[in-house]
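1. Here is my input; please provide its structure:
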Amino acid sequence: MDPASVYVQAGGEATFTALVAAFYRGIAEDPLLRPMYPEEDLGPAEERMRLFLIQYFGGPTTYSQRRGHPRLRMRHFPFAVDQAAREAWLTHMRAALDEVALPPMLDGIMWDYFERAATAMINTPG
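-> Below is the predicted model of the structure:
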């Protein structure tokens, strides 16, 4: 399945809103990852991620219209992302995916992307 069609197959904006909300509930309580979010209110970060994922998986291109090219590595470069941060991030994303309970094929497509993206963000040894 083409990742571009995942948005519709997964249930559209409502599913991505639920996924990202579940993810950020975990981030809010995480002692390793929470300090990487300089804003006291996680709402803006949640919105950016939701819009990015919607666009990446085939939905509206609002993210690029508002913020330009995603440039994920550049945007994450100011933060020390090591293997421990990758694992913590993936733990919260796995819990969020489990909460939204997508069909196995869609879950697999999204999980594959999240694992690859999390690895690509590593910029610090350790």
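
2. CA only for contacts and neighbour counts going forward, please
-> OK.

3. Now name the helix or strand holding the residue nearest in space to the middle of the chain.
-> Centroid-nearest residue in the chain, with Cα atoms, centre = their mean: residue 49, separated by 5.6 Å. Applying DSSP states H and E as the criterion places residue 49 in helix 43-56.

4. residues of that helix that come out buried?
-> With burial defined by 16 or more other Cα atoms under 10 Å, the residues of helix 43-56 counted as buried are 46, 48, 49, 50, 51, 52, 53, 54, 55, 56.

5. got a list of contacts for it?
-> Residues outside helix 43-56 that contact it (Cα atoms under 8 Å, 6 or more residues apart in numbering) are 3-4, 7, 12-13, 16-17, 20-21, 24, 37, 60-64, 70.

6. Could you rerun that using 7 Å?
-> Under the contact criterion Cα atoms under 7 Å, 6 or more residues apart in numbering, helix 43-56 has outside partners 4, 7, 13, 16, 17, 20, 21, 24, 60, 61, 62, 63.

7. I'd like to know which of the residues you listed are buried.
-> 7, 13, 16, 17, 20, 21, 24, 60, 63.

8. how about this one, so we can line them up?
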Amino acid sequence: MNEIPQPPLRQQTLYELIGGEKTFRRLVHRFYQGVADDPELRAMYPEEDLGPAEERLTLFLMQYWGGPRTYSDERGHPRLRMRHAPFAVNRAAHDAWLRHMRAAVDGLGLEPDHERQLWDYLVYAAASMVNTPG
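-> Below you'll find the predicted structure:
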């Protein structure tokens, strides 16, 4: 008797594993709550309202972790270093960004492996944005 071949099981993305859009929106909203009151970082956001920046980061992170491709559909290739080039991102800004992101990640209550995967990327991303000594 011939067995019907089964398609390979699709592995879930981190986006799916940690709760999808709702989780990423919580993460980024909590992060921007910290940014709003941080003079080091707030100066880097020329928009009076942080809402557009919050939406861009949310869409980027959702796409990066396997969610919808809305970010690229709306804005093209992420080109993160180029998009941040107009801003002087030094070590102090790096540290402030990670401090607020750490609080946001901790607020999610993720499983340790998922938290570590997300955090490792955020640390890498923050380091890659530094473009000014000091």
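
9. thinking again about what came up before, any idea how far the equivalent of the residue nearest to the centre of structure 1 over in structure 2 lies from residue 133 of structure 2?
-> The equivalent of residue 49 of structure 1 in structure 2 is residue 57 (alignment by TM-score structural alignment). Look at residue 57 of structure 2 and residue 133 of structure 2: by Cα to Cα, to the nearest Å, they are 25 Å apart.

10. Please apply the same query to residue 105 of structure 2.
-> Distance check for residue 105 of structure 2 against residue 133 of structure 2: by Cα to Cα, it reads 27 Å.

11. residue in structure 1 matching residue 130 of structure 2?
-> Counting by TM-score structural alignment, residue 130 of structure 2 lines up with residue 122 in structure 1.

12. Am I right that its match is in contact with residue 84?
-> No - judged on Cα atoms under 7 Å, residue 122 of structure 1 makes no contact with residue 84 at a distance of 9.5 Å.

13. okay, the two: which has more neighbours?
-> Between residue 122 of structure 1 and residue 84, residue 122 has the larger neighbour count (other Cα atoms under 10 Å), namely 20 against 14.

14. related to what we said a few turns ago, and the residue nearest to the centre of structure 1, how far from residue 126 of structure 1?
-> 26 Å.

15. Could you pull out the helices in structure 2 for me?
-> Remark: helices assigned in structure 2 by DSSP state H are 14-17, 20-36, 39-42, 51-64, 70-75, 80-84, 91-106, 112-129.

16. In structure 1, what stretch matches the third one?
-> Residues 31-34 of structure 1 are matched to helix 39-42 of structure 2 when aligned by TM-score structural alignment.

17. residues in contact with the matching stretch?
-> Outside stretch 31-34 of structure 1, the residues that touch it by Cα under 7 Å, 6+ apart are 27, 28, 85.

18. List the buried residues for it?
-> Buried, per 16+ other Cα under 10 Å, within stretch 31-34 of structure 1: 33, 34.

19. same thing with stretch 123-131 of structure 2?
-> Those would be 123, 126, 127, 129, 130, 131, for stretch 123-131 of structure 2 by 16+ other Cα under 10 Å.

20. Relative to the whole chain's centre, how far out is that stretch?
-> On the basis of Cα atoms, centre = their mean, to the nearest Å, stretch 123-131 of structure 2 sits 12 Å off its chain's mean C-alpha point.

21. Quick one: residues in contact with that stretch.
-> Outside stretch 123-131 of structure 2, the residues that touch it by Cα under 7 Å, 6+ apart are 81, 84, 88, 89, 90, 91, 94.
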